[in-house]
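Undergrad: pasting the sequence and the predicted coordinates here, then a few questions.
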Amino acid sequence: MMTVRRLRRYLKPAAILTLMMAFMAGCTHNNGDIGPLFGSWTLQEIIIDGTPDEDYGHNMTWNFQNHNLSIMTVLPHHDRAENMGTWDWVETDRVMSIDFTYKNSDGVVGGSPFCPPDGLHLPTGQVLIMDVEQLTSSDMTLLYESHDGSLIKYVFTKLK
């Protein structure tokens, strides 16, 4: 027959294991499902007025979670830079706004890291309005009209 001491020896690890399993089964979406945008998107191509941007290094990933946008750029020697903003999407109008108007630790509105990365041809310190031309579970295309009238197309594929 099992003694109380032996029983405790088995129950404590079982309780810890049960708690660990409960924590690991927790949700991965903060504040609910944001639909097909949730996750990481690789920026495949930038097209300006119909011409591919030859200077784009194919090194950016956009990450959407809740209303946070993180743009990760892989730099030489596998270093990384992260730029941040917030986003909102009016699905019925197929319009996305990206907000880069936050102050950094120096008090600069739109200062690093709260600005678009170099190479995206986007202004800093503004709320940007983009048209969602295409959005499926694996592909996305965003359109932005710059202040000089250029039409910039951003073509993405979702990381699996």
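TA: On my side now, so go ahead. Residues are numbered from 1 along each chain as shown.
Undergrad: rest of the way, CA atoms for contacts and neighbours
TA: Noted.
Undergrad: my guess is residue 144 contacts residue 133, does it?
TA: No. Residue 144 sits out of contact with residue 133 when judged by C-alpha atoms under 8 Å, with a separation of 10.2 Å.
Undergrad: ok, and here's another one to check against it:
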Amino acid sequence: MMCSNIIIRRILGFFMAVALLSGACGCTRNNGDIGSIFGIWRLAGLEVDGVEADDYEYNCFWFFQNNIISFVMLDAPEDHTALRRWCTFDKEEGYLTLDLSHHGNGINDYLYSVPAFLRLPQEEAVPLKIVTDTGSKMVLTYTGAEGEVITYTLIKQ
């Protein structure tokens, strides 16, 4: 009886250690801990000067991890197909600044091109003003070259 209690305690101790180590090894390596912005966000609304964009199909998700955003557009969900685009970002002083200047040196350059419906220039520093960030909803605005204000409403999934 005494021997079985010791074995049970060791097994429980092992599982507790594994659970603690799993929690301690979260996504914090290489600045992976980016706070509430981390995760998957659905682009729930896209407006230009307060008018809903008619070319947006409500099929875009933004995946945030470390300093990278993956834009994923579900083309045909029933076929499980998607288009992915990538960029890096920096979040500070009320802005989410996208670096859209990356390229694949002639190989798969399209992976770094911004989806046209987002109406963003292919530039190094594209500032999106953070209007709202509650951790579950984020509203961003961008003022285009001709003065148009583009509003992006993101909902955390």
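TA: Thanks, I have it. None of the values given here were measured: they were computed from a predicted structure.
Undergrad: quick check: TM-score for this pair?
TA: Here the TM-score for the pair of chains, by TM-score structural alignment, normalised by the length of the second structure, is 0.78; 141 aligned residues with a C-alpha RMSD of 2.3 Å.
Undergrad: sorry, back to before: out of residue 144 and residue 133 of the first structure, which sits in the more crowded spot?
TA: residue 144 (20 against 14; other C-alpha atoms under 10 Å).
Undergrad: the helices in the first structure, which residues?
TA: 4-24 (DSSP state H).
Undergrad: give the contact list for residue 130 of the first structure.
TA: By C-alpha atoms under 8 Å, 6 or more residues apart in numbering, the residues touching residue 130 of the first structure are 95-98, 142-145.
Undergrad: going by distance to residue 58 of the first structure, which of those wins?
TA: residue 142 (16.2 Å; C-alpha to C-alpha).
Undergrad: for residue 36 of the second structure, which non-adjacent residue is spatially closest?
TA: Distances taken as C-alpha to C-alpha, 6 or more residues apart in numbering put residue 135 closest to residue 36 of the second structure, at 5.1 Å, once the chain neighbours are dropped.
Undergrad: quick one: buried residues of the longest strand along the second structure?
TA: Criterion DSSP state E: the longest strand present in the second structure is strand 81-92. Going by neighbour count (16 or more other C-alpha atoms under 10 Å), the buried part of strand 81-92 of the second structure is 84-89, 91.
Undergrad: okay if I get these as CSV plus distance to residue 43 of the second structure?
TA: Shown next, in CSV, are these (distance: C-alpha to C-alpha, whole Å):
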residue, distance to residue 43 of the second structure
84, 14
85, 14
86, 15
87, 16
88, 18
89, 17
91, 18
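Undergrad: max pairwise distance over the residues you listed: which two?
TA: 84 and 91, at 21.6 Å, using C-alpha to C-alpha across the buried residues of strand 81-92 of the second structure.
Undergrad: and the residue nearest to residue 36 of the second structure, what pairs with it in the first structure?
TA: Alignment note: residue 135 of the second structure maps to residue 137 in the first structure; criterion TM-score structural alignment.
Undergrad: same thing with residue 117 of the second structure?
TA: Checking with TM-score structural alignment, residue 117 of the second structure has residue 119 as its match.
Undergrad: in contact with the nearest residue to its match once chain neighbours are set aside, which residues?
TA: Excluding the flanking residues, the one nearest residue 119 of the first structure by C-alpha to C-alpha, 6+ apart is residue 56, at 6.5 Å. By C-alpha under 8 Å, 6+ apart, residue 56 of the first structure lies in contact with 45-46, 119.
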